[in-house]
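Visitor: Need a 3D model of the sequence below.
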Amino acid sequence: MRTSRAWWPVAGLLAGAVGLAVSYAAAALLHVRDSPLVAVAEGVIALTPGPVAKWAIDTFDTSDKKVLVVGILVLLALLFGWFGRLAHRRWWAAVTGYVVLAGVAVVAVLAKPTPSLIDLAPVVVGLLCWLVVLALLAEWLRRWELAEDAATREDVLPTRRRFLLLSGAIAAVSVAGGLAGRIAGNARRRAEQSRRLLRIEGVTAPAVPDGVTVGVEGVKAWQTPNDDFYLIDTAIIKPTVAPADWELRIHGMVEREIRLTYADLVAREITEDWITLNCVSNEVGGDLIGNAWWSGVRLAGLLAQAKPLPGADAVLQTSEDGWTCGTPLAALMDERNAMLAVAMNGEPLPIEHGFPVRTIVPGLYGYVSACKWVVDMEVTRFDDFTAYWTDKGWSAQGPVKIASTIEVPGDGADVPAGELVCAGVAWMQHTGISGVEVQVDGGRWQRAVLAATPNADTWVQWRAVVDVAPGKHQLRVRAIDEQGRIQTGAVADVVPDGATGWHTIDISVSG
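Guide: All right, here's what the predicted structure looks like:
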């Protein structure tokens, strides 16, 4: 058996690796955000069925989307090796395989918002590298085979050595291409530097209002630090848009189309407010919720300036990375403080939270309102479009639901008999909470004491004291909003428009 034959899959793998590395470097040098690999990975996310997408949100945090990239790389490695084997007898089949992969990347790139020809350049460069490198390696493998046919050691060793040297050089080029792309394309570092140097007139540091905490250890901080704020998005690589390059287009069913640069935006009057955000995929008792001091420009004034036409009832928002959501037009134009946020807790938005500009809408779940890295707003009708999550089974509109949690004591805690201090949080943004009640073992509901709140758009901490005897017990909590509506105990999943049910925990009481 020829030893050269075993190297054909290696040749295909090396050709594939150098093509990926060079395409990555080309994307970085051309300042294209999505390398072909990233474009394909985000395309996979966009096509993921709703139940799978929900499972991924429940299972992985934002950083773990790299698992998808690794999975795609493993699949590509297997395909590249197979293409190398095909090239041994059917060169045309290997070429076809590489062309098909490039076609998949082209489709993924063109699926992004406002693609340009320059966005396709990394794909073309990568494909050329695949074909040229495979041709070079194939030539030396065939020379090796001829030498093996000659059955003389003097013929075999030089050709094998040259092939191995060429393979090593190509592997080095792959590594160098990856490093060059990382160095040349460190857009995040540049964006982070511009973010840290940014000073926005009118943005103030937050001061936590008096009386908003109940003073019980174990209840989460009333103000959520930026680093602790929950993160949900579909981007493999977070968009890194410099303020000087950011622009928002407001168009569609309007009398006047508006284009705003970052300088135009921050020159307007800045509004600031405490606003709690929570995710529609937050389970009962979950932690996909946070409260921050947001600073930005009210959307009501901007949209009024654009003058929506009769019949318009929605705004289709689009992120720089192509993610979309549909927001009720009325929620963006009523008295609530819906804004284009530029700062979070007194600092320019972190990149992960939408720097330089994102949308904040009190009273709506994030999947229909909280568009990070927002670059486009089309005034339209709900009947005329679908958005990212509505395509996966979620409702078109997502007003938040009354919710409450028990944070003290923790589920499964051992506590002494007697008076037990219970505490937690409740929320119903844009309506407010008027009361919280606690129940022990299905008994009577006991009223809790509420902390203060600066407005109806934040969560509220609560505290209650209940008597518990030795044994096993179950605690429940429910909230009542400012309109007198009582939180339902009916259990519902997060799909299609948010979970419901009373947060319930079990405790053990010792004598």
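Visitor: switch to C-alpha atoms for all contacts and neighbour counts from now on
Guide: Noted.
Visitor: Buried ones in stretch 463-477, by neighbour count?
Guide: Using 16 or more other CA atoms under 10 Å as the burial criterion, the residues of stretch 463-477 that qualify are 463-466, 468, 473, 475-477.
Visitor: Need the max-distance pair from these.
Guide: 463 and 473 (18.4 Å; CA to CA).
Visitor: residue contacts, residue 437?
Guide: 445-448, 477-479 (CA atoms under 8 Å, 6 or more residues apart in numbering).
Visitor: Hmm, residue 6 and residue 141 touching each other?
Guide: No - counting by CA atoms under 8 Å, residue 141 stays clear of residue 6, with 10.1 Å between them.
Visitor: for the helix ranked longest in the chain, which positions count as buried?
Guide: Ranked by residue count, the top helix of the chain under DSSP state H comes out as helix 117-150. Residues of helix 117-150 classed as buried: 119-131, 133-135, 137-138, 140-145, 147-148 (neighbour count, 16+ other CA under 10 Å).
Visitor: As a check, name the ranges of all helices in the stretch 351-500 of the chain.
Guide: Assigned helices in the stretch 351-500 of the chain: none (criterion: DSSP state H, counting those that start in this stretch).
Visitor: List the contacts of the nearest residue to residue 494 once chain neighbours are set aside.
Guide: Leaving aside its chain neighbours, residue 494 sits nearest to residue 281 (5.3 Å; criterion: CA to CA, 6 or more residues apart in numbering). Residues in contact with residue 281 (CA under 8 Å, 6+ apart) are 54, 57-58, 288, 494-495, 498-499.
Visitor: And this one, please, so the two structures can be compared:
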Amino acid sequence: MPTTARPTFTRAALTGLIAVVVALGVGHLVSGLLLLPSSSPFLAVGNAFIDRTPAPVKDFAIRTFGTNDKLALLVGMTVALILIGVVIGLLARRSVIPGLIAVAALGIVGILAVREQSSGALGLLSPVAALVAGVGVFWVLHRLARPRSDAGDDVDGGGVGRRGFVVGALAASVGAAAAGAGGLVLTRRIDVTASRRAVGELVPETPAPPIPAGAAFPESGTPPFLTPIADFYRIDVNLAVPQLRAEDATLRITGLVNEPLELTFDDIRSMPLVEKTITMTCVSNEVGGPYVSTTNFIGVPLLALLERAGIADGAQQLVGHSVDGFTIGTPLDMLRAAGDEAMLAIGMDRRALPPEHGFPMRTVVPGLYGYVSATKWLTELELATYDVIPYWVERGWDGQPPGVVPIKISSRIDAPKSFQQVPGGDVTIAGTAWAQGRGISRVEVRIDKGDWQPAELATEVNPFTWRMFRLTTSLPSGQHTVACRAVDGSGVMQVEERLRLINPGPVPDGSTGWHSIVFTVE
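Guide: Reported below is the predicted structural model:
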């Protein structure tokens, strides 16, 4: 009668690893078949992790990895799952039971994560299929991994036993790769590229005024006034960009309204379109940081759209609902203060919105940070009281005045760069300032703790956009420190004290402080 022995360390580790990989591949395949990318267990667990990450940790990730923070998370998750798979396999060397329990536990975590992502009952098929596949492959490979002392196999795992495990492991690995690739291909059946192309050029009935030639100083080192779409900053909580076609998109206006409305994308596309030049800033932007960009948004005035439904008494905030279940609440008083500048946007730079910036439609409320104003991949606008808890408020942030503050006065030095060596002679210090809604009236520059000097300002486009500045001066050779500060259109000076992005308490109100750099004149 044959006797069994423990699998080798290598076979045990591979058994656990391959079982986990197969589970993820099958889950991704089924999510592609269902056209529900958010039901992929791998992405759902990642999104659940993001949801539970404390704000200071998120800020650290943004500071450290920038817009690659999601890629860093995906890489970290992949490494963690590889290690978990190896550990599961090693725990099951003596008996298959602990391994089966551990793989099943991972599957249950996936089910719970998908359930949170608003994929519906149908979406649960993906993590359930992943669980079944993972458990099944682990059981089969564990049996093949055990050497047997009978006439057909060598006790040390050679001969037929080794060949059987290798064949099984290779078959499972190829199947996992094929399933994962199949999931990616199937997901691309949602042809967002073709949908954007079909929208065509967006020609506003009310175009934005032309950008004057003196609105920026790119020759001195500032960015161009209008940010190229490829360079426009992106900050959101999605591991994968939601895929929604314009022809499938509808916008519902619900809640405290006199008459709920439902509009298709074509309904909105056929309305008189307006174009607004707007600078957007993220609340996570550090002093001197890059998360500020400007473009021409095209869409329809947001308040006019809400008034078609009739804003009922008692409404306190506008809650935007994204296709992925994400929500953002905008205080209604602050929305009204923005007036016709607040938009339901369907385009940037006279083209349909890029997918990563909210295609087919999004909200834009200039003068407010994005966490209370910018709902991408929009499907519903709900007029509500503050009893409705949006995403960030649910996580401890303040979504009501006076906790919600306008974008703070900020300025940064774009040229020279920190620690740059510049030729001797005249040196031009150039940068960017913004205080959306109030505009910039003055920028001052200080060199080596000397007197503050007024900088030359670029032509103002409108109070909701950034404004460039520059100062040319002669400096001696050696190291120099330069700082800048701005004054808004109402005469308020930029705050000197540096504060964290998220101050003690529940109020996320952006960073403060004067930006300074050190550079060397040759």
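Visitor: And the TM-score between them?
Guide: Scored against TM-score structural alignment, normalised by the length of the first structure, the superposed chains reach a TM-score of 0.90; 506 aligned residues with a CA RMSD of 2.9 Å.
Visitor: Pull the number of nearby residues for the aligned residue in the first structure for residue 282 of the second structure.
Guide: Residue correspondence to the first structure (TM-score structural alignment): residue 282 of the second structure is matched to residue 279. Residues lying near residue 279 of the first structure (other CA atoms under 10 Å) number 23.
Visitor: residues contacting residue 279 of the first structure?
Guide: 232, 288-289, 365-367.
Visitor: switch the cut-off to 10 Å
Guide: Shown in contact with residue 279 of the first structure (CA atoms under 10 Å, 6 or more residues apart in numbering): 230-232, 286-290, 364-368, 370, 400, 494, 498.
Visitor: Whichever of the residues you listed end up buried, select them in ChimeraX.
Guide: Here is the ChimeraX command that selects only those of those that count as buried (16+ other CA under 10 Å):
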select :230,232,288,289,290,364,365,366,367,368,370,400,494,498
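Visitor: Which of the contacts of residue 279 of the first structure fall in strands?
Guide: Per DSSP state E, strands hold the following members of the contacts of residue 279 of the first structure: 289-290.
Visitor: all helices of the stretch 51-200 of the first structure, in order?
Guide: According to DSSP H, counting those that start in this stretch, the helices that the stretch 51-200 of the first structure contains are 66-89, 91-110, 117-150, 153-184, 187-197.
Visitor: Residue 467 of the first structure reaches residue 419, doesn't it?
Guide: Yes - at 4.6 Å, residue 467 of the first structure and residue 419 qualify as touching, with contact defined as CA atoms under 10 Å.
Visitor: Would you mark the buried spots in stretch 287-305 of the first structure?
Guide: 288-300, 302-303.
Visitor: Could you single out the nearest of these to residue 32 of the first structure?
Guide: Among these, and counting by CA to CA, the member closest to residue 32 of the first structure is residue 296, at 28.2 Å.
Visitor: Skip the chain neighbours and tell me the closest residue to that closest one.
Guide: residue 341 (3.9 Å).
Visitor: so what corresponds to the one you found in the second structure?
Guide: By TM-score structural alignment, residue 341 of the first structure lines up with residue 345.
Visitor: any idea how far that match is from residue 320 of the second structure?
Guide: Going from residue 345 of the second structure to residue 320 of the second structure by CA to CA, to the nearest Å gives 13 Å.
Visitor: Would you mind listing the residues touching both of the two?
Guide: Contacts common to residue 345 of the second structure and residue 320, judged by CA under 10 Å, 6+ apart, are 362-363, 376, 378.
Visitor: Out of those, which sit inside strands?
Guide: 362-363, 378.
Visitor: Could you check how far the counterpart of residue 185 of the first structure in the second structure is from residue 338 of the second structure?
Guide: Using TM-score structural alignment, the partner of residue 185 of the first structure in the second structure is residue 187. Using CA to CA, one gets 38 Å for the distance from residue 187 of the second structure to residue 338 of the second structure.
Visitor: can you tell me the distance between the two ends of stretch 203-211 of the first structure?
Guide: 24 Å.
Visitor: Buried residues, that stretch. List them.
Guide: 203-204, 206.
Visitor: who touches it?
Guide: With CA under 10 Å, 6+ apart, stretch 203-211 of the first structure has contacts from 222-223, 266, 270-274, 292-296, 342-348, 450-454, 461.
Visitor: Please repeat the previous calculation with a cut-off of 6 Å.
Guide: Stretch 203-211 of the first structure has contacts (CA atoms under 6 Å, 6 or more residues apart in numbering) with 345-346, 452.
Visitor: Same check on stretch 59-78 of the second structure?
Guide: Counting by CA under 6 Å, 6+ apart, residue 239 sit against stretch 59-78 of the second structure.
Visitor: Could you give me the buried positions within that stretch?
Guide: Here stretch 59-78 of the second structure shows 59, 61-62, 66-67, 69-70, 73-74, 77 as buried, counting by 16+ other CA under 10 Å.
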